[in-house]
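1. Provide a 3D model corresponding to the input given below.
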Amino acid sequence: MTSLLTPRLHLVPFEDDHLAGLNAMNSDIEVMRYLGGKPQSLAETQASIDRVKARWQQYGYSWWSFFDRSSGQLVGAGCIQPTFAPRSTLPEIGWRLRRDHWGQGLASEAARRMARFAMDQLSMPVIEAVCAKDNLASAQVMQRLGMRFRGLERWDDEEGVFYEMTAQEWARSPARVKALEESVPEENASHRPPTK
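-> Predicted structure coming up:
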């Protein structure tokens, strides 16, 4: 399982000891407003950790917890994950942040690093992203990443805004240039951040 670094974040594959930090974020109704619309219970968060750990073993990619490198606190989560038919068969990039870390550019920073992992390290030919129609902040992260608006499509029980990006589009994207500029040595550092 691959950990990733950005200037401000350490992206660590989900582990059991992330439970408290992930649940503190996922039980916030504002964080979950566009992600099912209801807070997640502790048991639901543990079940998601279990699913993610299995997917890391099966696919070699899935969800990371975002740890602030200066404080060691869990401040968000994001993914490159398989999307299962019938909705789509394209890998999906996604993110969420603790409410007190909104508006600081962390989602874009993490998204650039995850896209670089997907495109440059895993050689994925295309990735997609989806958000609710009124989730403008998430759509802006997709646009800053260089993703192209694909259209409105069915997303679970509602209509979602879909973006996608091919490997060729990523290669030309200013976000890739920025991701390379943000490269941090010892990408797979074995040290683990404190869990808070």
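2. C-alpha only now, for contacts and for neighbours.
-> Will do.
3. in this structure, which spans are helices?
-> 19-26, 42-59, 106-116, 136-145, 167-172, 174-181 (DSSP state H).
4. got the contact list for the third one?
-> Contacts made with helix 106-116 from outside it, assessed by Cα atoms under 8 Å, 6 or more residues apart in numbering, are listed as 4-6, 8-9, 11, 78-80, 93-97, 141, 144-145, 175-176, 178-179.
5. let's see this one next to it:
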Amino acid sequence: MTQLLTPRLHLVPFQDDHLHGLNAMNSDLEVMRYLGGEAESLANTQAAIDRVKLRWQQWGYSWWSFFERSTGELVGAGCIQRLNPEQTEPLEIGWRLRRDRWGQGLASEAARRMARFAFDQLMTPALVAVCAKDNLDSAQVMQRLGMRYRGIEPWHGEDAVYYDLSAEDWARSPARAKAMDEVVPEEIA
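-> This is a model prediction of the structure:
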């Protein structure tokens, strides 16, 4: 299972010992505001970890926990996953952060690294991202990544904003250049 590094984050595939950190984040109603709007139970967080571990085994990608390198704290989570589990494409990129880490650029930093993984290692032809229509902060991360607005489409029974990014657009993107500048020496070793 692939671990990734950024200047400030260590992305680690979901593991059982992430349970309490993930649950603390996913039980914050402000964090979950655009993700179903309900606090996640400890049992539901464990079920998600179990699903994700299986997806890593089956597909070689899924959800990472974001650990802040300076503190070792779990501060977020993000994914490269199948938008539809029955289809190999398109791949979806997504993220969430603990509320006390909002507004620090961590979501953009993690998104650039996950996109680099998806395009360079998985060789995906495109990524999509989805957010609630009112989730302007997440849409801004998508735009900073170089994604283009695709429109409003249904997502889990709700209308949602869709963005996409082709491999060709990623190759020319300032976000890709920044991701390459953020290569961490420990990751190369």
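6. give me the TM-score for this pair.
-> Superposed pair, TM-score by TM-score structural alignment, normalised by the length of the second structure: 0.97. Supporting alignment: 189 aligned residues with a Cα RMSD of 1.5 Å.
7. quick revisit: tell me which of the helices of the first structure sits nearest to Leu74 of the first structure.
-> Ranking the helices of the first structure by proximity to Leu74 of the first structure (Cα to Cα) places helix 19-26 first, at 5.6 Å.
8. average offset between that closest one and the second structure?
-> In the superposition with the second structure, the average deviation recorded for helix 19-26 of the first structure is 0.3 Å (mean Cα distance after the TM-score superposition for the first structure).
9. compute the inter-axis angle for that helix and helix 42-59.
-> Following axes from the mean of the first three to the mean of the last three Cα atoms, to 10 degrees, one obtains 110 degrees for the angle between helix 19-26 of the first structure and helix 42-59.
10. just want the most central residue of the second structure.
-> Geometric centre of the second structure, nearest residue: Gly78, 2.5 Å, by Cα atoms, centre = their mean.
11. how close does it get to Glu168 of the second structure?
-> Taking Cα to Cα, to the nearest Å as the measure, Gly78 of the second structure falls 23 Å from Glu168 of the second structure.
12. follow-up on the earlier one: check contacts around the residue nearest to the centre of the second structure.
-> By Cα under 8 Å, 6+ apart, Gly78 of the second structure lies in contact with Trp63, Trp64, Ser65, Phe66, Ile93, Gly94, Trp95, Arg96, Ala110, Ala111.
13. give me the neighbour count for the fifth one.
-> What it means is Ile93 of the second structure. The tally of other residues near Ile93 of the second structure (other Cα atoms under 10 Å) stands at 23.
14. that one is in contact with Cys79, isn't it?
-> Yes - judged on Cα atoms under 8 Å, Ile93 of the second structure makes contact with Cys79 at a distance of 5.5 Å.
15. re earlier: which PyMOL command selects the buried ones in the contacts of Gly78 of the second structure?
-> To isolate the buried members of the contacts of Gly78 of the second structure in PyMOL, using 16 or more other Cα atoms under 10 Å:
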select buried, resi 63+64+65+66+93+94+95+96+110+111
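16. between the contacts of Gly78 of the second structure, which is closest to Glu158 of the second structure?
-> Nearest to Glu158 of the second structure among the contacts of Gly78 of the second structure: Gly94, at 17.2 Å, using Cα to Cα.
17. show the contacting residues for that closest one.
-> Gly78, Cys79, Ile80, Ala111, Ala129, Val130.
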